[in-house]
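Undergrad: Okay, sequence plus prediction incoming.
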Amino acid sequence: MSKIRITKQFSFETGHALYGYDGKCKNVHGHSYKLSVTVIGTPISDTTNVKFGMVIDFSDLKKIVREEVVDVFDHATVFNKNTPHIELAEELKTRGHHVILVGYQPTSENMVIDFAEKIKSRLPENIALHSLRLQETETSYAEWFQSDN
């Protein structure tokens, strides 16, 4: 049976700052991220299965991505926990802000790697993550492909 790729798109708002960066992105700012998640698999061939003909139900993929990425990162501010931004992060937390501390510089490149690992760990064994595209602005995005990794 043929392998098929399906893609689901998501949107979320996230703030971040790039510690030590030599441009404007050293300041706390935010983006309207667009995440495209593409998985690959063989459509279900069992005619008695309610998901007959699907690689994965879009709603099942949506649940995974929402729980692992969207609901976690939406309207959060992300800081590298290994920088002096930790002080700002702690202050924001005490004021009731949603802050995420990560072990990497929160660039689109590093975020898409993080998201790939989170999503892959939740997919059924017969479904593979093919690629992710994380669009940070109208003209800028980072892509992750399983074939490159």
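TA: That came in fine, so what should we check first?
Undergrad: From now on I want contacts and neighbour counts done on CA atoms only, so please keep to that.
TA: Fine.
Undergrad: Burial check on the nearest residue to A17 once chain neighbours are set aside, number of neighbours?
TA: Counting by CA to CA, 6 or more residues apart in numbering, V28 is the residue found nearest to A17 once chain neighbours are left out, at 4.5 Å. Neighbour count for V28, taken as other CA atoms under 10 Å: 15.
Undergrad: Second structure for comparison follows:
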Amino acid sequence: MAKIRLTKEFRFEMAHALWNYNGLCKNIHGHSYILQVTVIGEPCRNETDPKLGMVMDFGDLKRIVKDEIVDKMDHSIVLNRVADYKNFINVPQLFDRIHIVPYQPTCENLLVDFAERIRARLPEEVSLFSLKLHETANSFAEWYAEDNE
């Protein structure tokens, strides 16, 4: 049977700052992110399976991405662990959704992180094909499994 790709789109708001960067993005700023997640697999052929004809239930994909990415990152701030972030932790009313990550929180590095999280949760018969993360309306980064094998 043919391989089929499914794509689901997610939207969330997130702030970040790029530590030691030489441009405006060194300042805390936010984006309206659009994340497109594409998986690939063969549609189920088991006549008794309620998922007959599906590569994956869109609802299951939505649950994985919301659990791993959207619900955690929406309305949060992401900072590199080498940044001097300790004062933020002392202001919980403004910074109770802060993520300290072991990388520079660029669009590119966020995709690598997101790919690892999503891949770990997919059913065995389904593979992550690609991710596309729009940071702005006209700027985005893409991750493809075939480039990372």
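TA: Everything's here; your move. Worth saying up front: this structure is predicted, and the values here are computed from it rather than measured.
Undergrad: And the TM-score between them?
TA: Taking TM-score structural alignment, normalised by the length of the first structure as the basis, the two superposed chains have a TM-score of 0.95; 148 aligned residues with a CA RMSD of 1.2 Å.
Undergrad: how close does the residue nearest to A17 of the first structure get to T38 of the first structure?
TA: V28 of the first structure sits 30 Å away from T38 of the first structure, taking CA to CA, to the nearest Å as the criterion.
Undergrad: now the strands: where do they sit in the second structure?
TA: Taking DSSP state E as the test, the strands found in the second structure are 4-16, 29-41, 76-80, 98-101, 127-136, 139-144.
Undergrad: Does the first one pack against any helices or strands, and if so which?
TA: Spelled out, that is strand 4-16 of the second structure. In this structure, strand 4-16 of the second structure makes packing contacts with strand 29-41, helix 58-65, helix 71-73, strand 76-80, judged by 3 or more CA pairs under 8 Å, 6 or more residues apart in numbering; DSSP states H and E.
Undergrad: The residue nearest the centre of the second structure: what's its closest spatial neighbour, skipping adjacent residues?
TA: Geometric centre of the second structure, nearest residue: F114, 3.8 Å, by CA atoms, centre = their mean. Nearest non-adjacent residue to F114 of the second structure, counting by CA to CA, 6+ apart: I69, 6.8 Å away.
Undergrad: and what of E146 of the second structure?
TA: Nearest non-adjacent residue to E146 of the second structure, counting by CA to CA, 6+ apart: F129, 7.7 Å away.
Undergrad: what's the neighbour count on that neighbour?
TA: Close neighbours of F129 of the second structure, defined as other CA under 10 Å, add up to 19.
Undergrad: That one and K66 of the second structure: what is the separation?
TA: For F129 of the second structure, the distance to K66 of the second structure equals 18 Å [CA to CA].
Undergrad: Average separation of the longest helix along the second structure from the aligned part of the first structure, please.
TA: Ranked by residue count and defined by DSSP state H, the top helix of the second structure is helix 107-119. Between helix 107-119 of the second structure and its aligned stretch in the first structure, the superposed structures give an average distance of 0.2 Å (mean CA distance after the TM-score superposition for the first structure).
Undergrad: rewinding a little: unless I'm mixing things up, the residue nearest to E146 of the second structure is touching V39, no?
TA: Yes. Counting by CA atoms under 8 Å, F129 of the second structure does reach V39; the two are 4.8 Å apart.
Undergrad: Find residues that contact each of those two.
TA: Common contact partners of F129 of the second structure and V39 (CA atoms under 8 Å, 6 or more residues apart in numbering): R5.
Undergrad: Which positions within stretch 112-122 of the first structure qualify as buried?
TA: For stretch 112-122 of the first structure, the neighbour count (16 or more other CA atoms under 10 Å) marks 112, 114-116, 118-120 as buried.
Undergrad: of the residues you listed, closest to A89 of the first structure?
TA: D114 (19.8 Å; CA to CA).
Undergrad: quick one: contacts for the residue nearest to E146 of the second structure?
TA: 5, 37-40, 144-146.
Undergrad: Now with 10 Å, please.
TA: F129 of the second structure sits next to 5-7, 37-41, 115, 119, 143-146 when contact means CA atoms under 10 Å, 6 or more residues apart in numbering.
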